[in-house]
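> here you go, sequence then predicted model.
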Amino acid sequence: MTQTTPVVTYRELTAADHAAVIELGNIVHGDNYLTEENLADYVKRGEKEGINLNWLAFVNGQLAGIRLTFAPGQWDIDDYCTPAAWPVPAEQMCYFKCAAVADISRGLGIGRGLLERSIAAAKQLGCRAGLAHIWMQSPNNSAYSYFTKCGGEMIAEHPDRWYELSIHGGYHCPVCDGICHCTAGEMILRFE
């Protein structure tokens, strides 16, 4: 039996992709992490001046990975942010909102490929860095390992980052089995 090499392709997210993106995001991050309403908002935040920072990866034509990234000036600085510790001003940073790679496609470099495409788009908008809240309780701590290998630097840790979303937004954390007490690692990735 001949084994075929997986063919990985990338393209920008479009409206036709929403249902598949929601499905994959929720498989990886938990029920109601992505909904039609919040994905519509995220897509708007990821587009600026005709540039789309939201990317998808496909393996042999099947959706295998997503990267949702907010453009500079289109994301909120909240209580889980530490701007005084950031190496560049917020107006020169994008926000890495969400990444998800299907289990079957792990190890193909999809996460890095998606990140590189979002960074290239963000640089067109003058970004010099990106901020992310990394899920520190991800299975096998894969989110932190991945983002660190890509050059991410820890700024601060924030307990209960997704608590409010689990209480009021219907998010079901797969690690906490419901009400989320997971910690977010506030991390910066410099582009220079």
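Noted; the coordinates are in hand.
> rest of the way, CA atoms for contacts and neighbours
OK.
> quick one, helices of this structure?
Using DSSP state H, the helices of the chain run over 18-29, 36-45, 110-124, 142-149, 163-168.
> so which bits of the third one are buried?
When you say that, I think you mean helix 110-124. 110-111, 113-115, 117-119, 121-123 (16 or more other Cα atoms under 10 Å).
> and the strands in this protein?
Under the criterion DSSP state E, the chain contains strands at 8-12, 47-48, 51-52, 55-59, 62-70, 93-101, 129-135, 153-158, 184-190.
> surely Leu165 is in contact with His181?
No: the pair Leu165 / His181 is not scored as a contact, 10.6 Å apart, by Cα atoms under 8 Å.
> quick one on the thing from earlier: quick one: the strands of the chain as TSV, columns for mean neighbour count and distance to Asp79 too.
TSV is the format used below for those (neighbours: other Cα atoms under 10 Å; distance: least, Cα to Cα, whole Å):
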stretch	mean neighbour count	distance to Asp79
strand 8-12	16	31
strand 47-48	18	24
strand 51-52	19	27
strand 55-59	22	27
strand 62-70	25	18
strand 93-101	24	15
strand 129-135	24	12
strand 153-158	17	9
strand 184-190	22	11
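> can I get these in TSV including distance to Glu36?
Conversion of these to TSV gives the following (distance: least, Cα to Cα, whole Å):
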stretch	distance to Glu36
strand 8-12	18
strand 47-48	17
strand 51-52	19
strand 55-59	17
strand 62-70	14
strand 93-101	15
strand 129-135	22
strand 153-158	27
strand 184-190	24
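> of all the helices of the chain, which one is nearest Gln62?
helix 18-29 (9.6 Å; Cα to Cα).
> give the buried residues for that closest one.
Neighbour-count burial for helix 18-29 [16+ other Cα under 10 Å]: 18, 21-29.
> farthest pair within the buried residues of helix 110-124?
Largest separation among the buried residues of helix 110-124 by Cα to Cα: Ile110 and Lys123, giving 20.0 Å.
> that older thread, so which of the helices of the chain gets nearest Val7?
helix 110-124 (11.1 Å).
> then this one, side by side with the first:
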Amino acid sequence: MPETTPRLHFRPMTAADFAAVIVLANKVHGDNYLTESSLSDYFTRGLQQGRNLHWLGFADNQLVGLRLTFAPGNWDIDSFCTPSSWPVSTEQMCYFKCAAIDQDYQGLGIGKSLLQHSVVEASGLGCQAGLAHIWRQSPNNSAFAYFSRCGGELIQDHPDRWYQASVEDGYFCPVCDGICHCIAAEMVLPFKRINLG
């Protein structure tokens, strides 16, 4: 954490931010977690009806946090999803694709602020909850603890969530030292239960 409290501000992501977003996401999650091609695809998935669900956090004008969120209907329900256990319909569910906070700026509330901005935009599209696949192998399982504190509810654990990305797309898992066998916690965050305090 910086010695002096930085000035924080937040804004929606634009295409002009792609290069910096890729650097930050790959620094936090591992090489090739995001690429120009994947981010371009993800970006369009977060835009709907004039709303932008992707948000960025800055400390003294340096990008230090990001939240990528897909609008309802703009994400795939795959074998790592359990829609029969979700509290709302798929039409009322956004997808929290990823978040990344520079480790030097964690603990300042950046993640919560980014989540709140995305929830506000998703609510404007009629969403009542968001789904996420939370990285169980994050340091001290901190991602799971954070999302739980925000009101996230565990649906099911899924082994090898990012295995295909590590084998076919060049993703290098920093925990598995290459081929990824990490577990994803499928979690739902009902907006009526959200706790950002």
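Thanks, I have it. For clarity, every value in this text was computed on a predicted model and none was experimentally measured.
> which residues touch Cys98 of the first structure?
Applying Cα atoms under 8 Å, 6 or more residues apart in numbering to Cys98 of the first structure gives the contacts 66-69.
> before we move on, the earlier item: between the strands of the first structure, which one is closest to Gly169 of the first structure.
With Cα to Cα as the yardstick, what comes closest out of these is strand 93-101 (16.6 Å).
> can you state the mean residue-to-residue distance of that closest one versus the second structure?
In the superposition with the second structure, the average deviation recorded for strand 93-101 of the first structure is 0.2 Å (mean Cα distance after the TM-score superposition for the first structure).
> off-centre distance for that strand?
2 Å (Cα atoms, centre = their mean, to the nearest Å).
> how far off helix 142-149 does it point, in degrees?
Note on geometry: by axes from the mean of the first three to the mean of the last three Cα atoms, to 10 degrees, strand 93-101 of the first structure and helix 142-149 are set 130 degrees apart in direction.
> in JSON lines, list the buried residues of helix 18-29 of the first structure along with distance to Gly170 of the first structure.
Compiled in JSON lines, the buried residues of helix 18-29 of the first structure are given as follows (distance: Cα to Cα, whole Å):
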{"residue": "His18", "distance to Gly170 of the first structure": "19"}
{"residue": "Val21", "distance to Gly170 of the first structure": "18"}
{"residue": "Ile22", "distance to Gly170 of the first structure": "14"}
{"residue": "Glu23", "distance to Gly170 of the first structure": "15"}
{"residue": "Leu24", "distance to Gly170 of the first structure": "17"}
{"residue": "Gly25", "distance to Gly170 of the first structure": "15"}
{"residue": "Asn26", "distance to Gly170 of the first structure": "12"}
{"residue": "Ile27", "distance to Gly170 of the first structure": "15"}
{"residue": "Val28", "distance to Gly170 of the first structure": "16"}
{"residue": "His29", "distance to Gly170 of the first structure": "13"}
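> the most centrally placed residue in the first structure and Asn32 of the first structure, how far apart?
For the first structure, the residue nearest the mean C-alpha position is Cys98 (2.0 Å; Cα atoms, centre = their mean). For Cys98 of the first structure, the distance to Asn32 of the first structure equals 13 Å [Cα to Cα, to the nearest Å].
> do Gly50 of the first structure as well
29 Å.
> swap in Glu192 of the first structure?
35 Å.
> more neighbours: which of these two?
Just comparing Glu192 of the first structure and Asn32: by other Cα atoms under 10 Å the higher neighbour count belongs to Asn32, 20 against 7.
> quick check: closest non-adjacent residue to that one.
Spatial nearest neighbour of Asn32 of the first structure, excluding adjacent residues (Cα to Cα, 6 or more residues apart in numbering): Tyr171 at 4.8 Å.
> what sits against that neighbour?
Contacts for Tyr171 of the first structure (Cα under 8 Å, 6+ apart) come out as 30-33, 165, 178-179.
> most neighbours of all those residues, which one?
Neighbour max across the contacts of Tyr171 of the first structure (other Cα under 10 Å) = Tyr33, 23 neighbours.
> map that one onto the second structure.
Using TM-score structural alignment, the partner of Tyr33 of the first structure in the second structure is Tyr33.
> residue contacts, its match?
Counting by Cα under 8 Å, 6+ apart, Tyr33 of the second structure makes contact with 25-26, 171-172.
> can you do 7 Å?
Each residue near Tyr33 of the second structure by Cα atoms under 7 Å, 6 or more residues apart in numbering is listed here: 25-26, 171.
> and Lys97 of the second structure, by the same measure?
Per Cα under 7 Å, 6+ apart, neighbours of Lys97 of the second structure: 68-70, 132.
> swap in Ser138 of the first structure?
No residues are in contact with Ser138 of the first structure under the rule Cα under 7 Å, 6+ apart.
> take the contacts of Lys97 of the second structure and write them to JSON lines, including distance to Met13 of the second structure.
Putting the contacts of Lys97 of the second structure into JSON lines (distance: Cα to Cα, whole Å) gives the following:
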{"residue": "Leu68", "distance to Met13 of the second structure": "9"}
{"residue": "Thr69", "distance to Met13 of the second structure": "11"}
{"residue": "Phe70", "distance to Met13 of the second structure": "13"}
{"residue": "Ala132", "distance to Met13 of the second structure": "19"}
